[in-house]
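1. Test case, fold it:
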Amino acid sequence: MEKKTRRPARGTRKRDVPLSEAGIYSAALRLIDADGVEALTMRKLATELDANPMSLYHHVANKEAVTRGVTRMVGAQFRTATPEDAPWQERLRLLAADLRSLAHRHPKLMAYSFSRQPDFLHSDDPFWIALTESVEAAGVPRPEVSKTAALLAAVVIGVLAAELNGSLRRWSALTPGRPDGRADGAGDAAPESADGAPDGPDLDHMFRLMTDTLITGLENRPAGEGVGRDAGL
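-> A predicted model of the protein is given here:
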């Protein structure tokens, strides 16, 4: 009887393609998209790559380094096709919409990055570069551009984080209060019914409303007024 060749255990057989940082980040992104950052481990990542767990450490230091690398890889995918001669208002709308699209493509990663990675944005990030250019085009003095852009980014990212974790949907269902402390109407809608309508709140409309509100604030900003202590904030 012919002796059968035993197949090596998964994670121990030789890989046809050498490990690389890019390959590790791509595999990690697949796992994060499926189960979230918290469920990611170096052992699971090695299994996904069909590699020995110890071999990963020749390319990445630890899980934190992996998540940061994945975040930068996804952030580099941000590409807005905003014409340079378009009005700054339209450029800001497209920037915000593109960031939202990216967040919806990788919601688990982006929710984690928004709340756990303060350096999610950096000076050479495509979104940040385009945002500061748009803010400067709005007439904000150059010394105030970064602070103004930081405030805009904080609002947009805050709204996206609330949308991804479900808070925005829940908050939009709350019944307006009254000065006497009583709820106006029959009370808050049930959590599962969002705003009481079968389909819940129109989050697309709410995001556009947020963007338009930010743009209106910049449009009505007094000429020459800074952002921060000198402006009375």
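
2. switch to C-alpha atoms for all contacts and neighbour counts from now on
-> Will do.

3. Just give me the neighbour total for residue 161.
-> Close neighbours of residue 161, defined as other CA atoms under 10 Å, add up to 22.

4. Sorry, slip of the keys, the one I care about is residue 86.
-> For residue 86, the count of nearby residues is 10 (other CA under 10 Å).

5. how much space is there between it and residue 225?
-> For residue 86, the distance to residue 225 (CA to CA, to the nearest Å) stands at 24 Å.

6. Residue 200 too?
-> In terms of CA to CA, residue 200 sits 40 Å off from residue 225.

7. repeat for residue 93
-> Residue 93 is 23 Å from residue 225, by CA to CA.

8. The two: who's more crowded?
-> residue 93 (16 against 13).

9. tell me the secondary structure for the residue most central in space within the chain?
-> The C-alpha lying nearest the average C-alpha coordinate of the chain belongs to residue 110 (CA atoms, centre = their mean; 3.7 Å). Three-state assignment for residue 110 (DSSP: H, G, I helix; E, B strand; the rest coil): helix.

10. Okay, it and residue 85: tell me how far apart.
-> Distance from residue 110 to residue 85, counting by CA to CA: 30 Å.

11. repeat for residue 161
-> When CA to CA is applied, the distance between residue 161 and residue 85 equals 31 Å.

12. Quick check: longest helix in this protein by residues?
-> For the chain, the helix with the greatest residue count under DSSP state H is helix 142-164.

13. another one to check against the first:
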Amino acid sequence: MVDADGIQALSMRKLAALLGVNPMSLYHHVTNKAAVVDGITRLVTEGARHIAVGPGTWQEQLTRLAYEFRALSLAHPHLMRHAFADDDFIQRRGPMWQSLCVVLRSAGLPDPEVEQTGAVLAVMVGGLLLTEVNGTMQRLIGTGEADDAGFALAVSLLVDGIEARLGA
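-> Down below sits the predicted model:
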């Protein structure tokens, strides 16, 4: 329901109807709509558990990780728009964060910089993905493959930036 119509279309009554239960019975499991949305978000992000650092250079691994995050966002655009607006959309115990830190360490970043750099990258990529799922990227760059081109350019710039920082 959320993937199809967005968070605003979700209601306890509609969810109960979809599940074929009495709306009041939902409250035995969750306190309100916000709890349902939180649960859905956790379920979706738990689906990212398969994401792990694979073979290749740190640049290839970072690029692959960014594209995995993108795929998750594009698969659930309404939910991700909501999640990106949350203060705590970066889950430090989540698979994306853990993989990101492994990649940044393998790149040679000193430990004190890994979490700071990871946070900045996560926020930048999250912001970029928000502009993609809400249509801003396409409006700014144009139609067609604008999102793909814009995302590829952004990831390339991020990798170049880390390379430059490591070289400095």
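
14. What span of the second structure is the longest helix of the first structure aligned with?
-> On the basis of TM-score structural alignment, helix 142-164 of the first structure is assigned to residues 111-133 in the second structure.

15. mean per-residue distance, the matching stretch to the first structure?
-> Here the mean offset of stretch 111-133 of the second structure against the first structure after fitting is 0.8 Å, by mean CA distance after the TM-score superposition for the first structure.

16. Off-centre distance for that stretch?
-> Distance of stretch 111-133 of the second structure from the chain centroid (CA atoms, centre = their mean, to the nearest Å) equals 10 Å.

17. Just to check, residue 122 of the second structure is in contact with residue 92?
-> No. Contact criterion CA atoms under 8 Å: residue 122 of the second structure and residue 92 do not qualify, at 10.6 Å.

18. more neighbours, these two?
-> Counting neighbours by other CA under 10 Å for residue 122 of the second structure and for residue 92 shows that residue 122 has the greater number, 19 against 14.

19. I'd like the distance between the more buried one and residue 14 of the second structure.
-> From residue 122 of the second structure to residue 14 of the second structure the distance is 34 Å (CA to CA).

20. Could you do residue 111 of the second structure as well?
-> Residue 111 of the second structure sits 48 Å away from residue 14 of the second structure, going by CA to CA.

21. what's next to stretch 31-46 of the second structure, contact-wise?
-> 7, 10-12, 30, 79, 83, 94 (CA atoms under 8 Å, 6 or more residues apart in numbering).

22. Just the buried ones among the residues you listed, please.
-> The neighbour-count test (16 or more other CA atoms under 10 Å) marks 7, 11-12, 79, 83 as buried among the contacts of stretch 31-46 of the second structure.

23. quick one: which of these is nearest to residue 134 of the second structure?
-> Using CA to CA, residue 79 comes nearest to residue 134 of the second structure of those, at 11.2 Å.

24. so that closest one sits right up against residue 2, yeah?
-> Yes. Between residue 79 of the second structure and residue 2 there is a contact at 6.6 Å, judged by CA under 8 Å.

25. The residue nearest to the centre of the first structure: what's it in contact with?
-> Applying CA under 8 Å, 6+ apart to residue 110 of the first structure gives the contacts 71, 103.

26. now do 7 Å
-> residue 103 (CA atoms under 7 Å, 6 or more residues apart in numbering).

27. From residue 138 of the second structure, how far out is the counterpart of it in the second structure?
-> Counting by TM-score structural alignment, residue 110 of the first structure lines up with residue 80 in the second structure. According to CA to CA, residue 80 of the second structure and residue 138 of the second structure sit 17 Å apart.

28. ranges for the helices of the first structure?
-> 21-35, 42-49, 53-56, 63-75, 88-105, 107-116, 126-137, 142-164, 167-171, 203-219.

29. can you tell me how far residue 126 of the second structure sits from residue 18 of the second structure?
-> Distance from residue 126 of the second structure to residue 18 of the second structure, by CA to CA: 31 Å.

30. got it, and residue 33 of the second structure?
-> Residue 33 of the second structure is 15 Å from residue 18 of the second structure, by CA to CA.
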